[in-house]
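Novice: Structure for the following, please:
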Amino acid sequence: MNVALEPTDRTRIRRGRNRAVPDRAALLALLADGLVAHLGVTVGDHPVVLPTAYAVDPGGPDEGGTLYVHGSVAATWLRSSEGATVCVTVTELDGLVAGRSAFHHSMNYRSAVVIGRARLVDDADEHRHALDLIVDHMIPGRAATLRPSSRKELAATAVLAVPLHEASMKARAGGPVDEPEDVVAGVWGGHLPVCRVVDDAVPASDNLPGLSVPADVAARTRWRTPPTARGPAPAASPSPG
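Specialist: Model (predicted):
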């Protein structure tokens, strides 16, 4: 059963509401599909938005589940995020839309916005669990094949947790929504699907002789964003985009 996303004043979609996706399962599917998040936080007297690896635990300890990001304990942005309200976004580009006017050119996409108070993960078990999730988000099953992280490595790596309680999602799919007079003018319109493909693995130059690509890595190659995750077709609208 799908659970609806409950908007708050900070996550309620006001512009392009026809593209809102109110389904929490669709949000979790997008977060599982994406690879890079952008975290926005105020550092000193200015905002900073940084790309970061991430992972999601839908059953995590925070309300609505938990989104984890990690970084160096010495990172200024990470120290500034602790206890602060942050904004995390994840976007997947699914296509380029060629309208019959500049006004109606657009992109097909799935985009999530998560707003919440970040907490520093200080529980040792949750800390290790979060780091394993981040590794497995990149290459599923990889964490179990690796040696345990050393105390020094764990001490050097901080993990932030952001609750998934306040989140919103928008999506666009399909072709352009053009003015009737532009259609009959005979200009071509359409869209160019875009997908992400993971190519064949490239071995490290210092691999020991005889090592083959492990199953978890091989399973990730030639992987592509699933077409079924590209969201609903756009509703007819005179608005741009």
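
Novice: okay, CA-based contacts and neighbour counts for the rest of this
Specialist: OK.

Novice: Let me know the distance separating the nearest residue in space to Ile13 that is not next to it in sequence from Thr76.
Specialist: When the adjacent residues along the chain are set aside, Ile13 lies closest to Ala20, with 6.9 Å between them (Cα to Cα, 6 or more residues apart in numbering). From Ala20 over to Thr76 the distance is 34 Å, taken as Cα to Cα, to the nearest Å.

Novice: So for those two, which sits in the more crowded spot?
Specialist: When Ala20 and Thr76 are compared on other Cα atoms under 10 Å, the one with more neighbours turns out to be Ala20, at 19 against 12.

Novice: let's see this one next to it:
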Amino acid sequence: MTEGASTPSYPLSSRNRVKRRHDRGFYDHATVHKILDASMMCHVSYVIDGQPYCTPTFFWREGTRLYWHGSSASRMLENQSEGQRVCLTVAHLDSLVLARCGFNHSADYRAVMAFGSAYLVTDPAEKERAIVAMVDRFFPERTASLRASNKQEIKATSFIAMEIEEASAKVRAKGVADDDEDYELPIYAERIPVRTVLGAPEPCPRLLDGVRRPTTLDGYSEGRLLEDALRDAYFAQYPAE
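Specialist: Sure thing, here's the model as predicted:
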């Protein structure tokens, strides 16, 4: 859904409006969230004392709020405790595109930029939920079967949250797109699909006898696309979405 749609969308501003190739820009919640939920790693950009930084980290979404975590001693977390402006990005590379001229070489992709003010999660109840969500969001029901985190582990882990104030998705999914006259040239062109596919699980060699892989991990089976497994896990954890 592009600009002007009646479905729930993020507001447009000079920050999130797609300036080049407006036809590839999407602002509706459904498109933005679908791209976010197909990933577990993001990059968070912010500025400290005039110096830009970009930190890769695991994240997850709850409605229109994003969470990510890290060491309590990290620079990113220390400087986001008072509502620092950040930009969180996610990108999926879907194909390599080889055209009949260098200018038209490209790639199919899906990407999101989300903007907001990040804050350090200090509320005990919210942090307790985040400790569970950072595992169960990706591996549903797993926390209940694990050893509980001890006080030192909880103290060493901090969480950042950000309400998405503005966001945009940019999608290219057209494959080879040459100029009309170039299709008459005797030059080879193709689209090379790119996918992240799960391999066969490798059980820990120190498993105790009789410990078996739980059925809740069936979604992470050999040959599945990672993004499909992540999306299924998201809706298992947040079925009302």
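
Novice: Got a TM-score for the two of them?
Specialist: Here the TM-score of the superposed chains, computed with TM-score structural alignment, normalised by the length of the first structure as the reference length, equals 0.85; 221 aligned residues with a Cα RMSD of 1.9 Å.

Novice: follow-up on the earlier one: contacts only, for the residue nearest to Ile13 of the first structure.
Specialist: Ala20 of the first structure is in contact with 13, 168-171, counting by Cα atoms under 8 Å, 6 or more residues apart in numbering.

Novice: any chance of those in a markdown table, with distance to Asp94 of the first structure and secondary structure too?
Specialist: Formatted as a markdown table, the entries for the contacts of Ala20 of the first structure read as follows, by distance: Cα to Cα, whole Å; DSSP: H, G, I helix; E, B strand; the rest coil:
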| residue | distance to Asp94 of the first structure | secondary structure |
| --- | --- | --- |
| Ile13 | 21 | coil |
| Ser168 | 18 | strand |
| Met169 | 15 | strand |
| Lys170 | 13 | strand |
| Ala171 | 10 | strand |
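
Novice: I'd like those residues laid out as TSV, including distance to Thr52 of the first structure and neighbour count.
Specialist: Formatted as TSV, the entries for the contacts of Ala20 of the first structure read as follows, by distance: Cα to Cα, whole Å; neighbours: other Cα atoms under 10 Å:
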residue	distance to Thr52 of the first structure	neighbour count
Ile13	25	17
Ser168	19	26
Met169	19	26
Lys170	21	22
Ala171	22	25
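
Novice: Would you check how far apart the counterpart of Leu50 of the first structure in the second structure and Cys87 of the second structure are?
Specialist: Leu50 of the first structure maps onto Thr55 in the second structure, with residues paired by TM-score structural alignment. Remark: distance between Thr55 of the second structure and Cys87 of the second structure (Cα to Cα) = 11 Å.

Novice: And for Ser81 of the second structure?
Specialist: Distance check for Ser81 of the second structure against Cys87 of the second structure: by Cα to Cα, it reads 15 Å.

Novice: okay, these two: which has more neighbours?
Specialist: Ranked by neighbour count (other Cα under 10 Å), Ser81 of the second structure and Cys87 place Cys87 first, with 21 against 17.

Novice: which residues sit in contact with that one?
Specialist: Applying Cα under 8 Å, 6+ apart, we find Cys87 of the second structure in contact with 44-46, 113-116.

Novice: Alright, that wraps it up for me.
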